[in-house]
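Chemist: no sequence on this one, just coordinates:
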């Protein structure tokens, strides 16, 4: 076809393909009732009927949350009915109109980084749980068009913030498509904003609820330092702007987004060194996702299907490696020292080694099963599963040492991530085979067998190369006293003045003897046990004793014979090995540069 004719066809088709933006007005007529209203205008020219949908989950949080259940009412502006055709879909007859207007009210009282919260002083809005969108009849997916948001907050909510581009009017935002809208939480209220520039890009730490207690200035200064360290790690900032939204709500958690992240923090998070390091780790983790997870991602995680599970075995990369680097990059930014870094890494190792599920679950399977395991934990979860966050972080630290050892310190896991970003960031992502092959390519040796053991098989990991390369050891356990206490391995809690079992891990005497969660412990060897005195009573026995434990199980009395043992004395705390060769000092220094 001649170029001129092709150009004419494209020019004629362009107006047909261009769709006007979807427009939302968000109002808070009675925020004290923890509700808010959305008025949405959808362009429907040429459609006999329109289908609207709401996401059922939020990317980064792998659980179907069924947000549509929070809708209290929906209809046209004058109460015209809307037909519900599925749990999260509605159908509207357009009657030849160019646009339709829908109004709905939402209940907002779940304080988390993936759900809405509204009260008299502020609002935290999550895109997936707030905004309906128009379904493209040709693709069955959200329509490819701009989504514009106009907030109408109460007068005592002076500021709003989001990772979206700001519109011309106050409290307005523009998302280029539904993906960006879902990916952009919004804070509205009395916000403290701390702007800074890194790599020529505008950044801001936005604090909601400082209350004169949270040290925003200190947090902002260290946020800038950490931002510079992470941008230096990757080589460039990949976003046009970045907002770290920090909701100080006495809650916890974080969720990554392309141009922002939402943190939930405690009021006194800056008051002690331990709490502040925990907050800095959260910032570091979610910010690292701007590269690893949001732009460099498994192929299965995009384009998102917002109505069903999106399965992948790659969350050990997205979350596990991010969990490893959250602390490493704090050390490289000089925000923590080497000893603190080792403490942080030790916590992950101890967590993993204390989880019996490591012998039955694999790292890859834990990722695939996130939808039914990680976000649906119960008292038996430690016995049948591992966390891809925790085991992924430990795999990351061991893999880093394997690569450094194989290349005599010339390459590291840093090089794998940077090469992966160059090669795979963008629309397609990477497959599991591609990422594993890249690891071997960077290492210069075939690490496929190592990766298979670490990712595809349950069981113990080998710490030897990591310890040897960096000159570390596990702190030797303290010697047992002359009178070691008996140990049965059950966790308990006092409820309403009664002593109940809350967790029994596989491999403990209590597990093998059949002590169950929710059993009430009444007596040992015929003598009543006060609810707060179990540890004291066990200290009266020595390992090897068999305890006759009287329990109440659903109000029926039973006696269990539990052979007590000594508490395991394994130590998983990392420390510098005083006998390590002098060269390991330089290796640790290179690790933290």
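Modeler: Happy to help now that I have it. Just so it is clear, the structure is predicted and the values come from calculations on it, not from any experiment.

Chemist: use CA for all of it now, contacts and neighbours both
Modeler: Noted.

Chemist: Look at the residue nearest to the spatial centre of the chain and tell me its secondary structure.
Modeler: Most central in the chain under CA atoms, centre = their mean is residue 255, positioned 5.3 Å from the mean C-alpha point. When classified by DSSP: H, G, I helix; E, B strand; the rest coil, residue 255 comes out as strand.

Chemist: before we go on, here's another structure to hold up against the first:
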């Protein structure tokens, strides 16, 4: 036996050697890898000597060009490394907008200095500092998007979104909280500026801010514009609004009251405030790019026109402020330990706990929205129904990909367009995370006999050290320990299964055992109608498996649906339905007529200049998700959404 084993080993070795020799011809050159040294110093928790001076001229609103000047103190000759922020807080990814940085010039005492971009890290710039130099001057332009295909528009003739993170560099080798910086901004004369920073001086369009840390500065963006209104929501919280027109600032007393209740309900829920003051930086514009980005003492909240003056039809926009405000506690103050970094370049972010950072914030955004009246209870239930449908019927990718793997999407996918969203999955830690936390609340309420809820977790996890707006990090173990402190349960196994395992069934227990059930009806909810109006499309995801624009272009196809099986893809153009020109109502009528044993709709479609006729073999009629009450007694979901 041993002899046969030895012989087989000899033969396999010989055959393996022969195979390698055949793969690499003997006359071919064979280079070897060499070590590539790290040229960027690691961040150290020591004070930076001196104060960086930063001036951003944001007055060129016609061309959208920001002009930046910096003076960086130096204490020795040699290699100075300047870093342009790469890992963006709140973006959870290396998406610093380095491509728009141009016109770099470095000098000292008026004399040009040589600089070189690091070939291994394009966000790092090496400057050869001569002896006797005490400060280096840096100039560059940030050329912002002037067309939709270039990215988010951040400057228009009426307003600007000014993010220091895109408009500065900082010296490598230090924790960013240890780098003092004095910043100034220049905007068109007559414009107003809103930010969590408070200016120490103003002259015309120039605003000078006190010395602060580079970390706090980066966390304190500005909005500026001609049409401005500030609304005080509490002694410490302000709603700063800039609109395309004065008319967009016309908030009614009832709308202002809802925003005030949002602040009241959040403070009641979390128990502490992690800011000295807080500013909602709300832009209402069809020209400036929309966004939602959290900060400790402010949030960037960009919506399209109509936020106040078309309030009833802006349901999704009305969820933005509750979400971003919740981040002041969840994500900014309490930060996952693997996501926190000492600077914005040398230590990569890891997102393994984004189902807490974003998932629980998504949860609190809707809960606080309902409790405050920013959204009605019914609109909130309709929104939860849409989410429940998405992660049950609409996400077949859950049969192969665990939720935790989607926490890699900010880096792996970067929110690029997807051909098969439901199969590929994309950042599902947001809304599937929301469903998990709805169920966590149900479990706490049920296990405690109604004595405790997730509000107790909120106060225990977020409600310490009032007015501390540093970062208190946590791990998976800390989440489990706090849940067990609130209500003993096998939380570790529960969360590991929901987050780390492949789970073909969506986490709907918080709904199905919380007093409601997910059903489908032939009429869309107000929530879905609002989304269709905003998107200028018809959502037929559960009525054949597609979303189609008013122009007939398909924007989404559900994997293994009737549309999928007909060969329809994202980008397919539907030209005709049953021999007639495309019309969204006609498509819905054809789907209704096909219900049961009716004839399948016949679609003339084309991709490019290739036309074909297909049948949408769907006979289930029109189906839209909603939550249906079970019984008459209040359930745990009702209790969760009730005001405090």
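Modeler: That came through, no problem. Keep in mind the model is a prediction, meaning the values are calculated, not measured.

Chemist: Let me see the TM-score of these two.
Modeler: TM-score for the superposed chains, counting by TM-score structural alignment, normalised by the length of the first structure: 0.83, backed by 556 aligned residues with a CA RMSD of 3.5 Å.

Chemist: picking up where we left off before, next one: the residue nearest to the centre of the first structure from residue 504 of the first structure, what distance?
Modeler: 31 Å (CA to CA, to the nearest Å).

Chemist: picking up where we left off before, give the aligned equivalent of the residue nearest to the centre of the first structure in the second structure.
Modeler: Aligned counterpart of residue 255 of the first structure in the second structure: residue 293 (TM-score structural alignment).

Chemist: what about that match, distance to residue 620 of the second structure?
Modeler: For residue 293 of the second structure, the distance to residue 620 of the second structure equals 40 Å [CA to CA].

Chemist: what's the answer for residue 64 of the second structure, then?
Modeler: Residue 64 of the second structure is 51 Å from residue 620 of the second structure, by CA to CA.

Chemist: Repeat that for residue 516 of the second structure.
Modeler: From residue 516 of the second structure to residue 620 of the second structure the distance is 23 Å (CA to CA).

Chemist: Please say which of these two ends up with more neighbours.
Modeler: Neighbours of residue 516 of the second structure and residue 620, each counted by other CA atoms under 10 Å, are more numerous for residue 516; the result is 24 against 18.

Chemist: Need the counterpart of the more buried one in the first structure.
Modeler: By TM-score structural alignment, residue 516 of the second structure lines up with residue 472.

Chemist: what sits against its match?
Modeler: Applying CA atoms under 8 Å, 6 or more residues apart in numbering, we find residue 472 of the first structure in contact with 466, 574, 575, 576, 577, 580.

Chemist: So which of these is surrounded by the most neighbours?
Modeler: Top of these by neighbour count (other CA under 10 Å): residue 574, with 22 neighbours.

Chemist: all strands for the stretch 51-200 of the second structure, in order.
Modeler: 52-60, 65-73, 78-83, 101-108, 111-112, 115-118, 121-129, 135-143, 159-162, 170-171, 180-186, 192-195 (DSSP state E, counting those that start in this stretch).

Chemist: most neighbours per residue, which of the ones you listed?
Modeler: Per-stretch averages of neighbours, counted by mean count of other CA atoms under 10 Å, single out strand 159-162 among these, with a mean of 24.

Chemist: What range does that strand cover in the first structure?
Modeler: Strand 159-162 of the second structure covers residues 122-125 of the first structure once aligned (TM-score structural alignment).

Chemist: Show residues contacting that stretch.
Modeler: 115, 116, 117, 118, 157, 185, 186, 187, 188, 189, 190.

Chemist: at 10 Å what do you get?
Modeler: Stretch 122-125 of the first structure is touched from outside by 28, 31-32, 34-36, 108-118, 131, 153-154, 156-160, 162, 184-191, 208-209, 245, 247, 262, with contacts defined as CA atoms under 10 Å, 6 or more residues apart in numbering.

Chemist: taking those residues one by one, which sit in helices?
Modeler: Judged by DSSP state H, the contacts of stretch 122-125 of the first structure include no members of helices.

Chemist: Can I have the buried ones of those as a ChimeraX selection?
Modeler: Entered in ChimeraX, the line below selects the buried ones among these, by 16 or more other CA atoms under 10 Å:
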select :28,31,34,35,36,108,109,111,112,113,114,115,116,117,118,131,153,154,157,159,160,162,184,185,186,187,188,189,190,191,208,209,245,247,262
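
Chemist: how about stretch 355-363 of the second structure, which residues of the first structure does it hit?
Modeler: Using TM-score structural alignment, stretch 355-363 of the second structure pairs with 316-324 in the first structure.

Chemist: Which helix runs longest in the second structure?
Modeler: helix 2-23.

Chemist: For that helix, which residues meet the burial criterion?
Modeler: For helix 2-23 of the second structure, it's none, nothing buried (16+ other CA under 10 Å).

Chemist: any residues touching it, and which ones?
Modeler: Nothing outside helix 2-23 of the second structure qualifies as a contact, by CA under 10 Å, 6+ apart.

Chemist: Please compute how far that helix lies from its chain's middle.
Modeler: 54 Å (CA atoms, centre = their mean, to the nearest Å).

Chemist: Translate residue 229 of the first structure into the numbering of the second structure.
Modeler: Checking TM-score structural alignment: residue 229 of the first structure goes with residue 265.

Chemist: Neighbours of that match, how many?
Modeler: Other residues close to residue 265 of the second structure by other CA under 10 Å number 20.
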